[in-house]
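Participant: Can you look at this prediction? I've put the sequence above it.
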Amino acid sequence: MAPALNLIGAGHVGRVLGRLFARHGCFDIQQVLTRSAPSAQEAVAFVGAGDAVDGYAQLLPAAVHLLAVGDDQIAPACEALAQAVPLRGSIVFHCSGALASDRLQAARDAGALVASVHPIRSFADPAAVAAQFTGTFCGVEGDAAALAVLTPALQAIGAQPVPIDASAKTVYHAAAVFASNYLVTVLDAALRAYQAAGIPEEVARRMAQPLAAESMANVFRLGAAAALSGPVARGDFATVARQQQAVGEWDAATGALYQALVPPTAELARRKAGK
């Protein structure tokens, strides 16, 4: 029989993992605990397995405990779990991208193995994610014995586990912010700059799209250094200085952003020249 798993916190990530683990027979979803009985029952319906419970006192021992709660609730939930059920020899893991498995110290003190598993994708539509999970990268770190159990389970549901350095977990999470959130911020600056030159927003988006799309495609195909083009890559710092001054006069905040991007771009150009 598959090892029993208790799901604590069943938002989008917890529900998706619970459904996939149950569907692929990786774990036997035993109990589901959330902030309220109705939400636990909804989660059980989505997962298709498990029994909804009202509190930690109702939890039964399990081989695996998944803490799919918010970052600020990981440590308190772990402490409550450690007080409620015996954990010696079990596995406790969370799904935070920003926090490492050391936030599960209460479980480790109780004799559990601990780990973190961070699926790298948006979970806005849980049903769609569950149906298209294959190929999803998951950053994993923690006790080797815990990962020896979790890694094959993740592979069974179609994930691609990638070991990460727990001491750099926050920097690892920032990588996603650079690749997603800050990329949007930089593109917004481009669109606003086009509009400052009198170009309508809709036209500006169409103008920027091929530049952005080709640049991203080149980064993923060739690497960032090889993909770099433009005045910094050419060493044309006179143009860079003129642009920086003009952008700063137009909009101080965007000018500061431009200025901040020059040194790392110049370093990228030096890497390109050194190849």
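Facilitator: Looks like it arrived, so ask away.
Participant: CA only for contacts and neighbour counts going forward, please
Facilitator: Will do.
Participant: Could I get the full set of strands for the stretch 151-275 of the chain?
Facilitator: Taking DSSP state E, counting those that start in this stretch as the criterion, the stretch 151-275 of the chain contains strands spanning 160-163.
Participant: those helices in it, which residues are they?
Facilitator: The residue ranges that make up the helices of the stretch 151-275 of the chain, judged by DSSP state H, counting those that start in this stretch, are 169-176, 182-196, 201-222, 224-227, 231-234, 237-250, 252-273.
Participant: Of all those, which one is nearest residue 112?
Facilitator: Of all the helices of the stretch 151-275 of the chain, the one in closest proximity to residue 112, counting by Cα to Cα, is helix 169-176 (21.1 Å).
Participant: hold the first one in mind and look at this next one:
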Amino acid sequence: MQRSGRLGVGIIGAGHVGPVLGAALAGAGHAIVGISAVSSTSRDRAEALLPGVPILEIPEIIERSELVILAVPETELTALVAGLAQAGLWQPGQLVLHTAAPFGTDVLAPARALGAIPLAVHPAMSFTGTSLDLVRLQESFCAVTAPGAVQPIGQALVIEMGAEPVLVEEKDRRAYAEAITTAASFSAAIVGQATAILASIGVDSPGQVLGPLVRSAVENALSAATAGTIDVASLAQNSFGADAPEETP
């Protein structure tokens, strides 16, 4: 039996993100009513993370759901929302949540025009599409953009998924997305370059060799950023294991 205050949740998109968020919400007691999945890979992923949840067509998911999660590529989001609005599928009072980093709730305007309640929630983490993400989600933050009256709903959903909400204004979503993309892409590129160099000189398991260094360097940089005292030269020196020069008394 569904507990009071629990939602019927439908998920459009069975990539790396949708099934994980669905599993997190299911763990909080919400009922996952269905998920859309096209490829065999996405169907397998949905079955692994959401066993027993039916694979449904998109119109049926929207019809059954109190909360619809649009976990689709950002390049497809605008057309999808508009097309479903043109078909008259969005329902008054229905929560519609998308997970695209660059967009706030403006992209959901066609659904809002039909009475749906818009939410933009982006988890700031790199997804694998496996149960490992459920653990990582517990240590992550989610950007929440929503009209003022419904911001608490977005924040509550994030907390129920185990993450921490961070409010991001509509006008700031592009900058937020740039920061997230920069951190993810540069981290991957730099680690890839460094491991390739070690491999080229015959170092076995270069990823394991660099792991402690990269993790400690990133943690130091994040701690310094939180304190507002980043000193790139000092962080780099410490990362190489060199002692900083002593201060003159």
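Facilitator: Cool, got the structure. Remember, it's a predicted structure, so these values are computed and weren't measured experimentally.
Participant: hmm, back to that, quick one: which of the helices of the stretch 151-275 of the first structure is nearest residue 92 of the first structure?
Facilitator: Proximity to residue 92 of the first structure (Cα to Cα) singles out helix 169-176 among the helices of the stretch 151-275 of the first structure, at 17.9 Å.
Participant: matching residues in the second structure for that closest one?
Facilitator: Residue correspondence for helix 169-176 of the first structure in the second structure, counting by TM-score structural alignment: residues 173-180.
Participant: Quick one: average offset of the matching stretch versus the first structure, please.
Facilitator: Overlaying the first structure shows stretch 173-180 of the second structure at a mean distance of 1.4 Å from the equivalent residues (mean Cα distance after the TM-score superposition for the first structure).
Participant: Need the contact partners of that stretch.
Facilitator: Among residues not part of stretch 173-180 of the second structure, those counted as contacts by Cα atoms under 8 Å, 6 or more residues apart in numbering are 101, 102, 103, 104, 124, 168.
Participant: In the first structure, what residue corresponds to the first one?
Facilitator: Read it as residue 101 of the second structure. Residue correspondence to the first structure (TM-score structural alignment): residue 101 of the second structure is matched to residue 97.
Participant: OK, contacts around that match?
Facilitator: The neighbourhood of residue 97 of the first structure, defined by Cα under 8 Å, 6+ apart, consists of 117, 118, 119, 139, 169, 170, 172, 173.
Participant: Please convert the buried members of the residues you listed into PyMOL selection syntax.
Facilitator: The following PyMOL line selects those of the contacts of residue 97 of the first structure that are buried, judged by 16 or more other Cα atoms under 10 Å:
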select buried, resi 117+118+119+139+169+172+173
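Participant: now for the contacts of residue 97 of the first structure, which pair is the farthest apart?
Facilitator: Using Cα to Cα, the contacts of residue 97 of the first structure reach their maximum pairwise distance at 119 and 170, which is 15.0 Å.
Participant: Endpoints of stretch 115-133 of the second structure, how far apart?
Facilitator: Distance across stretch 115-133 of the second structure, first residue to last, is 33 Å (Cα to Cα, to the nearest Å).
Participant: how close does residue 34 of the first structure sit to residue 248 of the first structure?
Facilitator: Taken as Cα to Cα, the spacing of residue 34 of the first structure relative to residue 248 of the first structure amounts to 50 Å.
Participant: ditto for residue 65 of the first structure
Facilitator: The spacing between residue 65 of the first structure and residue 248 of the first structure, counted by Cα to Cα, is 52 Å.
Participant: These two: who's more crowded?
Facilitator: A direct count of neighbours by other Cα atoms under 10 Å for residue 65 of the first structure and residue 248 places residue 65 higher, at 25 against 17.
Participant: Pick out the residue nearest the middle of the first structure.
Facilitator: Centre of the first structure computed as the mean C-alpha position; nearest residue by Cα atoms, centre = their mean is residue 120, 4.1 Å away.
Participant: any residues touching stretch 190-205 of the second structure, and which ones?
Facilitator: For stretch 190-205 of the second structure, the surrounding residues in contact (Cα under 8 Å, 6+ apart) are 206, 207, 210, 214.
Participant: buried ones in it?
Facilitator: Residues of stretch 190-205 of the second structure classed as buried by neighbour count (16+ other Cα under 10 Å): 191, 195, 198.
Participant: just the helices in the stretch 1-150 of the first structure please.
Facilitator: Going by DSSP H, counting those that start in this stretch, the stretch 1-150 of the first structure shows helices at 12-23, 37-47, 74-84, 105-109, 126-131, 144-156.
Participant: For the first one, grab the matching residue range in the second structure.
Facilitator: By that I understand helix 12-23 of the first structure. The counterpart of helix 12-23 of the first structure in the second structure, counting by TM-score structural alignment, spans residues 16-27.
Participant: circling back: so which of the helices of the stretch 151-275 of the first structure gets nearest residue 3 of the first structure?
Facilitator: When these are ranked by proximity to residue 3 of the first structure, the top entry is helix 169-176, at 28.2 Å, counting by Cα to Cα.
Participant: Off-centre distance for the closest one?
Facilitator: Offset of helix 169-176 of the first structure from its chain centre (Cα atoms, centre = their mean, to the nearest Å): 8 Å.
Participant: cool, stretch 30-41 of the second structure as well?
Facilitator: 17 Å.
Participant: Pull up the distance across it, start to finish.
Facilitator: Between the opening and closing residues of stretch 30-41 of the second structure lies a distance of 25 Å (Cα to Cα).
Participant: check contacts around the closest residue to residue 225 of the first structure other than its chain neighbours.
Facilitator: Using Cα to Cα, 6 or more residues apart in numbering and skipping residues adjacent in sequence, the residue nearest residue 225 of the first structure is residue 272, 4.8 Å away. With contacts defined as Cα under 8 Å, 6+ apart, residue 272 of the first structure is in contact with 225, 226, 228.
Participant: Neighbour count and distance to residue 52 of the first structure for those residues - can I get that in JSON lines?
Facilitator: JSON lines is the format used below for those (neighbours: other Cα atoms under 10 Å; distance: Cα to Cα, whole Å):
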{"residue": "225", "neighbour count": "20", "distance to residue 52 of the first structure": "52"}
{"residue": "226", "neighbour count": "17", "distance to residue 52 of the first structure": "53"}
{"residue": "228", "neighbour count": "19", "distance to residue 52 of the first structure": "53"}
